[in-house]
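> Everything below, folded, please.
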Amino acid sequence: MVLFLGPIAMQFQSDFLDLYSEPKYWISNFRNLIWLRNYIIAPFSEELTFRACMLPLLIQCFRPQAAIFICPLFFGIAHLHHIIGCIKEGMNVKTALLVSGFQFTYTTIFGAYSAFLFLRTGHFVASLFAHTFCNYMGFPQFVELYGYSEPKRTIIVVLCLVGFVLWCVLLSPLTTPSWYKNHLFWKVYS
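Sure, this is the predicted structure:
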């Protein structure tokens, strides 16, 4: 969550977080198939497939550091079907390819992060929670920053940078395998 420090601050500014305490919000979401797909079914099935099933097989054939970057390529490719959806919605082919190329890039980067979490903690739940949260937050809407007046804009930009630096600094210590009793992949990181 610390990586999204800036976007979370943006949600505080828009009072969007008040919505989370509203029972009707949760009831309507649990009845919405798209919401269930995006925040429960897709993260669960993708993490089960790409991290819990594929990654342990890959580390039998490749060094763990290599597997962390090979497995996400399959995850990124699995998202290329969105090209068809973009074209069906009226987007021209060139734009659909650019949008899908961008999505391939960030899903592959996220996949590497998720694979790292899985191998470090030895638990499917770590990558599942990260996936669900990242799906919920989406790619940060940095364009929104232009709508903020000073000093709010500067504060949010600083929070984005601080969140990124904290994420980088805390990633390794907060995923120490011994904290999670990770004996499955213990040799990978000991």
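> When you work out contacts or count neighbours from here on, use the C-alpha atoms and nothing else.
Fine.
> Helix or strand: which one has the residue positioned nearest the centre of the chain?
Nearest to the centroid of the C-alpha atoms of the chain, with distances taken as CA atoms, centre = their mean, sits Cys134, at 3.5 Å. Secondary-structure assignment from DSSP states H and E places Cys134 in helix 124-137.
> in the very next helix or strand once past that helix, what's buried?
From helix 124-137 onward toward the C-terminus, using DSSP H and E, the following helix or strand is helix 152-171. Of the residues in helix 152-171, those with enough neighbours to count as buried (16 or more other CA atoms under 10 Å) are 153, 156-157, 159-164, 167.
> quick one: contacts for Phe4?
When contacts are counted by CA atoms under 8 Å, 6 or more residues apart in numbering, Phe4 touches 137, 140, 160, 163-164.
> For the helix ranked longest in the chain, name the packing helices and strands.
Of all segments of type helix in the chain, defined using DSSP state H, the longest is helix 93-121. Counting contacts by 3 or more CA pairs under 8 Å, 6 or more residues apart in numbering; DSSP states H and E, helix 93-121 is packed against helix 64-77, helix 82-88, helix 124-137.
> Which one of those lies nearest to Trp186?
In this view, those are compared for proximity to Trp186 by CA to CA, and helix 64-77 is the closest at 11.4 Å.
> List the contacts of that closest one.
Residues lying outside helix 64-77 but in contact with it, judged by CA under 8 Å, 6+ apart, are 46, 50-51, 54-55, 58-59, 103-113, 115-116, 188.
> same thing but 6 Å
Contacts made with helix 64-77 from outside it, assessed by CA atoms under 6 Å, 6 or more residues apart in numbering, are listed as 58-59, 104, 107-108, 111-112, 115.
> for the helix holding Cys134, packing partners?
For helix 124-137, the helices and strands in contact under the criterion 3 or more CA pairs under 6 Å, 6 or more residues apart in numbering; DSSP states H and E are helix 93-121.
> I have a second one here; can you model it like the first so I can compare?
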Amino acid sequence: MAEEEEFSPNLLTDGMERSNGDFVPPDGLCWVSVLSCLLLACSYVGSLYVWKSDLPRDHPTVIKRRFTSVLIVSGLSPLFVWAWREFTGVRTVPSLLALMGIRFEGLIPAIILPLMLTMVLFLGPLTQLAMDCPWSFLDGIRVALDPWFWMLCFSDMRWLRNQVVAPLTEELVFRACMLPMLVPCAGPLAAIFTCPLFFGVAHFHHVIELLRFRQGTLSGIFLSAVFQFSYTAVFGAYTAFLFVRTGHLMGPVLCHSFCNYMGFPAVSTAMEHPHRFIVLSSYLMGVLLFLLFLFPFTDPSYYGLPTPVCTLTSSPSSLCLS
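As a prediction, this is how the structure comes out:
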């Protein structure tokens, strides 16, 4: 019991009591947390449809309009966390921004290590991409250092959406804002697997556009939606894990951007690759190394122990410990 008190000295919540060392949340905390997350998710998705247009989602005009609406909602999203904290009476020593992963302590490791870990997981696709790329390594370096290349990227609305705006706003809303509201109610582990459900459901809105523009059969669109929900839910659990372990928003944002660039691994293409053995071996090696480095690369001691979001739980969790 003494260790529990020492672990979470920052949780000072009106109406919370301890009985035999157990944490008793105030009445209705979980309902308020879940409803707040649901309202936040609906606000984010709803902002995409405030603009009436007959154009597809990839049209530059549609993308620019949606940039405006999601940036407004994302900018206001910290108010949801503030309102939740005021309504429930949860008081913490870490600031609101720190709880949302916006802080300087451990920032450099948070930028490097989670991205490296994700690249290890994608060792197979990266190997396949390198073998199929017509450029040499030096050519790739020259392109990456060419300012004109980046000017072209930032002038491309789809690139800007997939690599910058979507990762930043989605991680801010669905991880940085939702996890601080879910952890006091469910604990870190349950919150990691609950948070992605809002993220996965939020991507179901793509079905509306697929049906609207008749881009496939009804069964095909449904299967695509189920697959996308499953993939985004798993990915959301991973970035939620990164957020809880590192206490930083930057790592999940960079990993999100990288995964958007890579896309879902083309395993079927790898099976037919001329150098199939090398490619498939790299796929397997990437998964094994990822599992091996998952906890060492996200050790909270690199990022400031305990991470701010972990101060919202009253009992020690292995996810929050070094």
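> Got a TM-score for the two of them?
Put the two chains on top of each other and the TM-score (TM-score structural alignment, normalised by the length of the first structure) is 0.92; 188 aligned residues with a CA RMSD of 1.7 Å.
> ok so, going back, adding distance to Arg37 of the first structure, write the helices and strands packed on helix 93-121 of the first structure out as a markdown table.
Shown next, in a markdown table, are these (distance: least, CA to CA, whole Å):
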| stretch | distance to Arg37 of the first structure |
| --- | --- |
| helix 64-77 | 17 |
| helix 82-88 | 15 |
| helix 124-137 | 11 |
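> Of all the ones you listed, which one is nearest Ile40 of the first structure?
In terms of CA to CA, the element of those nearest to Ile40 of the first structure is helix 124-137, at 6.9 Å.
> That closest one aligns to what range in the second structure?
Against the second structure, the aligned range for helix 124-137 of the first structure is residues 249-262 (TM-score structural alignment).
> Can you mark which positions in the matching stretch are buried?
For stretch 249-262 of the second structure, using 16+ other CA under 10 Å, the buried residues are 249-260.
> With stretch 34-53 of the first structure instead?
Neighbour counts using 16+ other CA under 10 Å place 39-40, 42-44, 46-48, 50-52 of stretch 34-53 of the first structure among the buried residues.
> residue range for it in the second structure?
So in the second structure, the equivalent range for stretch 34-53 of the first structure is 158-177, judged by TM-score structural alignment.
> Tell me which residues are up against that stretch.
By CA under 6 Å, 6+ apart, the residues outside stretch 158-177 of the second structure that reach it are 74, 100, 154, 240, 253, 256-257.
> Show me where the stretch 1-150 of the second structure has its strands.
When secondary structure is read from DSSP state E, counting those that start in this stretch, the stretch 1-150 of the second structure shows strands at 12-13, 17-19, 22-24, 90-91.
> Check which helices and strands the second one is in contact with.
What it means is strand 17-19 of the second structure. With contacts defined as 3+ CA pairs under 6 Å, 6+ apart, there are no secondary structure elements packing on strand 17-19 of the second structure.
> swap the cut-off to 10 Å and go again
Secondary structure elements in contact with strand 17-19 of the second structure, counted by 3 or more CA pairs under 10 Å, 6 or more residues apart in numbering; DSSP states H and E, are strand 22-24.
> Could you do the first one as well?
Secondary structure elements in contact with strand 12-13 of the second structure, counted by 3+ CA pairs under 10 Å, 6+ apart, are strand 90-91.
> In the first structure, what stretch matches the strand it packs on?
If you align by TM-score structural alignment, strand 90-91 of the second structure falls outside anything aligned in the first structure.
> Can you give me every residue that contacts Gln128 of the second structure?
Applying CA atoms under 10 Å, 6 or more residues apart in numbering to Gln128 of the second structure gives the contacts 122, 265-266, 269-270, 273, 275-276, 278-280, 282-283.
> And these, which is closest to Tyr44 of the second structure?
The shortest gap between Tyr44 of the second structure and any of the contacts of Gln128 of the second structure belongs to Pro265, at 27.6 Å (CA to CA).
> Can you report how many residues neighbour that closest one?
Other residues within reach of Pro265 of the second structure, judged by other CA atoms under 10 Å, total 15.
> repeat for Cys37 of the second structure
Count around Cys37 of the second structure with other CA under 10 Å applied: 24.
> how much space between it and Val90 of the second structure?
Using CA to CA, to the nearest Å, one obtains 16 Å as the distance from Cys37 of the second structure to Val90 of the second structure.
> ditto for Pro134 of the second structure
Plainly put, Pro134 of the second structure is 56 Å away from Val90 of the second structure if you go by CA to CA.
> And these two? Which one has more around it.
Set Pro134 of the second structure next to Val90 and count neighbours by other CA under 10 Å: Val90 wins out with 21 against 10.
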